[in-house]
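Enquirer: With the sequence up front, the predicted model follows.
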Amino acid sequence: MGFRCGIVGLPNVGKSTIFNALTAAGIESANYPFCTIEPNVGMVPVPDERLDRLAAMVKTRNKVNARMEFVDIAGLVSGASKGEGLGNQFLGHIRQVDAIAHVIRCFKDDNIVHVSGDVDPLRDREIINTELILADLESVRKRLDRTVSQAKSGDKIFKEQVLILQAIENHLDQGLPARSLELDDNGRELLRTMFLLSAKPVLYVANVAEEDISRGNPWVEELSRAAAAEKSSLVMISGAIEEELSRLDEAERRDFLEDLALSEPGLHRLIRTGYELLGLITFFTVGEKETRAWTVPRGSKAPQAAGVIHTDFERGFIRAEVVSCQDLLACGSEARAREKGLLRLEGKEYVVQDGDCVNFRFNV
């Protein structure tokens, strides 16, 4: 469905290393700025233990995970909003994604140059946020000038938009991202149409050294407090560990994780958190031929979910047979779930829940 999460950050913070591990793409990752010029794109499966268990239960021949698109975007530097470095390209690429995974360096390595000279996660976070806000301020002011002229006609809609745009401008001018501004329905709709960079949801990725992966470090603690203050999520991973894991087979990966006292790769947490950040949920179709995870935005109704599988399913939707994956797994089969009254029929107004197992009935 084209849900895109952009990986951004200053040069040399580990963006491409993490992208390599996510996608096993093997793109160039080097110790100099702007190694990534054109954005690299990879489709990444969303790990889901529920899907694994459902597929094992019915002995399916084909298991298909939900997928997310990650985009590795060129490193940004201070002044990007004024065209410094690859500023205009960078900002244009961010405009095309739905959410931002902001990678921040929380490790010291004298062999890897830091573009600002030393490690300071809060400063690095501020540089990226400031450049996005400055770019947004320019966009809002242009839109405001145009709307003020239109409002001179006396049109009530344009007058209301002027007030909303002034509120957005004032908020940005205080150094605050657009996503933190509280607006009414009309304001939110206007904000949505502007595609502002700082309106996009953000996930912070603290990239740490291998020795800090189990306990973190003071840099991560600082960054975690800052993320919590703006109600953003933070995931701590070690790009070096994840890159090494991506080269191992399944058995070697398990042994390596066990040696590090880790229950799963950090990238699994990153993918799941990114998925949640985008407001997505998963429903399943279960069968011996194929068991598959499907992605829909939270709040989707049954016909829209059916349309993700095939547009004919949405057009001819009659009803949906629904059982939660927990109930289905507990029963061991659809027949048993039906016997126990756990499988129910739902109509067009049913809002699909995360973890639903669904059979759609439709007319062609």
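Expert: Looks like it arrived, so ask away.
Enquirer: Please make it C-alpha for all contacts and neighbour counts, starting now.
Expert: Will do.
Enquirer: So what's the residue count around residue 51?
Expert: Residue 51 has 24 neighbours, counted by other CA atoms under 10 Å.
Enquirer: count of neighbours near residue 162?
Expert: Applying other CA under 10 Å, we find 21 residues neighbouring residue 162.
Enquirer: thought it was touching residue 147?
Expert: Yes. Under the criterion of CA atoms under 8 Å, residue 162 makes contact with residue 147 at 6.2 Å.
Enquirer: all helices in the stretch 1-150 of the chain, in order from the N-terminus.
Expert: 15-23, 49-58, 87-95, 121-151 (DSSP state H, counting those that start in this stretch).
Enquirer: Which strands or helices does the first one pack on?
Expert: Other helices and strands packing on helix 15-23, by 3 or more CA pairs under 8 Å, 6 or more residues apart in numbering; DSSP states H and E, are strand 4-8, strand 40-45, strand 67-72, helix 239-246.
Enquirer: How about residues contacting that helix?
Expert: Outside of helix 15-23, the residues within contact range by CA atoms under 8 Å, 6 or more residues apart in numbering are 7-9, 25-29, 36, 42-44, 70, 72, 103, 239-240, 242-243, 245-246, 267.
Enquirer: Residue 46 against residue 270, yeah?
Expert: No. With contact defined as CA under 8 Å, residue 46 does not reach residue 270; the gap is 9.8 Å.
Enquirer: Show the contacting residues for residue 206.
Expert: Residue 206 makes contact with 103-106, 220, 223, 234-237, according to CA under 8 Å, 6+ apart.
Enquirer: burial count for residue 185?
Expert: Burial measure for residue 185: 9 neighbouring residues, criterion other CA under 10 Å.
Enquirer: Distance-wise, check the residue lying closest to residue 196 once chain neighbours are set aside relative to residue 168.
Expert: Excluding the flanking residues, the one nearest residue 196 by CA to CA, 6 or more residues apart in numbering is residue 136, at 5.8 Å. Going from residue 136 to residue 168 by CA to CA, to the nearest Å gives 10 Å.
Enquirer: take a look at this one as well, against the first:
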Amino acid sequence: MGLQCGIVGLPNVGKSTLFNALSSAKAEAANFPFCTIEPNVGVVTVPDSRLHTLEKLVTPQRVLPTVIEFVDIAGLVKGASKGEGLGNKFLANIREVDAIIHVIRCFEDENIVHVAGGVDPLFDKEVIDTELQLKDLESVNKKIAKHEKIAKSGDAKAKKIMASLSKFKEGLEGGKNARAIPAEDEDLEAVEDLHMLTIKPVLYVANVNEKDILTGNQHVERLKEEVGNENAEVIVLCAALESQIAELEEEEEKQLFLSEYGLEESGLNRLISGAYKLLNLITYFTAGEKEVRAWTIKKGWKAPAAAGVIHSDFEKGFIKAEVIKLPDYERHKSESACRENGKIAVEGKEYVVQDGDIMHFRFNV
């Protein structure tokens, strides 16, 4: 599952520093280092301590974590929706990502100019929101024009679509992001083909100075208050510090560095895990002598679909899944001991896979 998060932000907010920190973060598996696919796309491994636990228990030949892609989306300026700056390219890039990471400047530094003349996180958020809302409004209006006549002729289906589109039109014109507009399933169906930009899930990154990492500051508070209405999360980190941590080779050095700042884990780890959650993803594992591997699926998937991520044959010929819970594996130390103690559940096609399940699929093609 190639999932992408697009990193956006105004000029000079620390967006590129953050992307560069992500790209130099040495991935946890030597055989899957962060690699840059294009100059602005990088693949990074999702940190997961459960993999280390399984590695100790199974001692496999290799360990494969799950990965996520980050796209550094070309800078946005006011007027992008009308094609200003790299506007069109910017908007096309955003359309392709699954979620948006919006970096917002929450630090004071007189050596780094702010486009608005002063640090104002709500201004930053609004500039980008407005450009994306205008683009969405354009899409909604185009679809309205297409269905208007048919609806007026009394076509029931077209009327329903028009009612849904009007909801979004009104919300967007009122300066709301599509994700914050109260919508029923049928409303969402009506706009599904528009691939709206402001409907994508978003994670805000408040980029602060080193001294504010633990406490935050008044800019962070204002931002948190503002995004509370949107059901979005704010992650506080210091991009400049993250790029220093990312350059350290040894895990011990990293831990030492973090503890000096009173941090338990790096901001990048929180960002990657946050992005993973934002995309509604969970992980299940396969564990054997050859490899211990993490697999990414959407929350709520049933066993056959989860098996299909490994190979389509697994889904086609699915017979059953054997499932071990990690605490049981830790307690009994091996798969065979779990079997002897009745800790392997045999599940059928309707089983909904849980985060952290250790799975073994039986199939017949």
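Expert: Received, thanks. Treat the numbers as computed from the prediction; the structure is a model and nothing was measured.
Enquirer: still on that earlier bit, could you dump the helices of the stretch 1-150 of structure 1 to TSV with distance to residue 183 of structure 1?
Expert: Formatted as TSV, the helices of the stretch 1-150 of structure 1 follow (distance: least, CA to CA, whole Å):
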stretch	distance to residue 183 of structure 1
helix 15-23	33
helix 49-58	37
helix 87-95	21
helix 121-151	15
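Enquirer: Okay, and which of the contacts of residue 206 of structure 1 map to strands?
Expert: Among the contacts of residue 206 of structure 1, DSSP state E puts 103-105, 234-237 in strands.
Enquirer: By neighbours, which of those wins?
Expert: Counting neighbours by other CA under 10 Å, the top entry in those is residue 104, with 31 neighbours.
Enquirer: and the gap between that one and residue 210 of structure 1?
Expert: As judged by CA to CA, residue 104 of structure 1 and residue 210 of structure 1 stand 15 Å apart.
Enquirer: Mean per-residue distance, whatever helix or strand residue 320 of structure 1 lives in versus structure 2.
Expert: Here residue 320 of structure 1 is covered by strand 317-324, with elements defined by DSSP states H and E. Once fitted to structure 2, strand 317-324 of structure 1 is off its aligned match by 0.8 Å on average (mean CA distance after the TM-score superposition for structure 1).
Enquirer: if you compare the helices and strands packed on helix 15-23 of structure 1, which one is most tucked away?
Expert: For these, the largest average neighbour count (mean count of other CA atoms under 10 Å) is found in strand 4-8, namely a mean of 26.
Enquirer: Three-state assignment for residue 346 of structure 2, please.
Expert: Classification of residue 346 of structure 2 by DSSP: H, G, I helix; E, B strand; the rest coil places it in strand.
Enquirer: Please identify the nearest residue in space to residue 78 of structure 2, excluding sequence neighbours.
Expert: Nearest one to residue 78 of structure 2, counting by CA to CA, 6+ apart, is residue 127 at 6.4 Å.
Enquirer: residues near that neighbour, how many?
Expert: Neighbour count of residue 127 of structure 2, defined by other CA under 10 Å: 18.
Enquirer: wait, doesn't residue 286 of structure 2 sit right on residue 361?
Expert: No. Residue 286 of structure 2 is beyond contact range of residue 361, at 9.3 Å (criterion: CA under 8 Å).
Enquirer: Quick check, residue 219 of structure 2 in contact with residue 120.
Expert: Yes. Using CA under 8 Å, residue 219 of structure 2 is in contact with residue 120, at 7.2 Å.
Enquirer: Pull up the overlap in contacts between those two.
Expert: What both residue 219 of structure 2 and residue 120 touch, as defined by CA under 8 Å, 6+ apart, is the set residue 106.
Enquirer: For the strand or helix carrying residue 336 of structure 2, what is the distance to the chain centroid?
Expert: Assessed by DSSP H and E, residue 336 of structure 2 sits inside helix 335-340. Offset of helix 335-340 of structure 2 from its chain centre (CA atoms, centre = their mean, to the nearest Å): 36 Å.
Enquirer: and if you look at stretch 337-352 of structure 1?
Expert: Per CA atoms, centre = their mean, the centroid offset for stretch 337-352 of structure 1 relative to its chain is 30 Å.
Enquirer: That one: end-to-end distance?
Expert: Stretch 337-352 of structure 1 has an end-to-end distance of 18 Å (CA to CA).
Enquirer: got the buried residues for that stretch?
Expert: Buried residues in stretch 337-352 of structure 1, defined by neighbour count with 16 or more other CA atoms under 10 Å: 337, 343, 346, 351-352.
Enquirer: Nearest to residue 55 of structure 1, out of these: which one, please.
Expert: Distance to residue 55 of structure 1 across the buried residues of stretch 337-352 of structure 1 (CA to CA) is lowest for residue 337, with 16.4 Å.
Enquirer: Many thanks, we can stop here.
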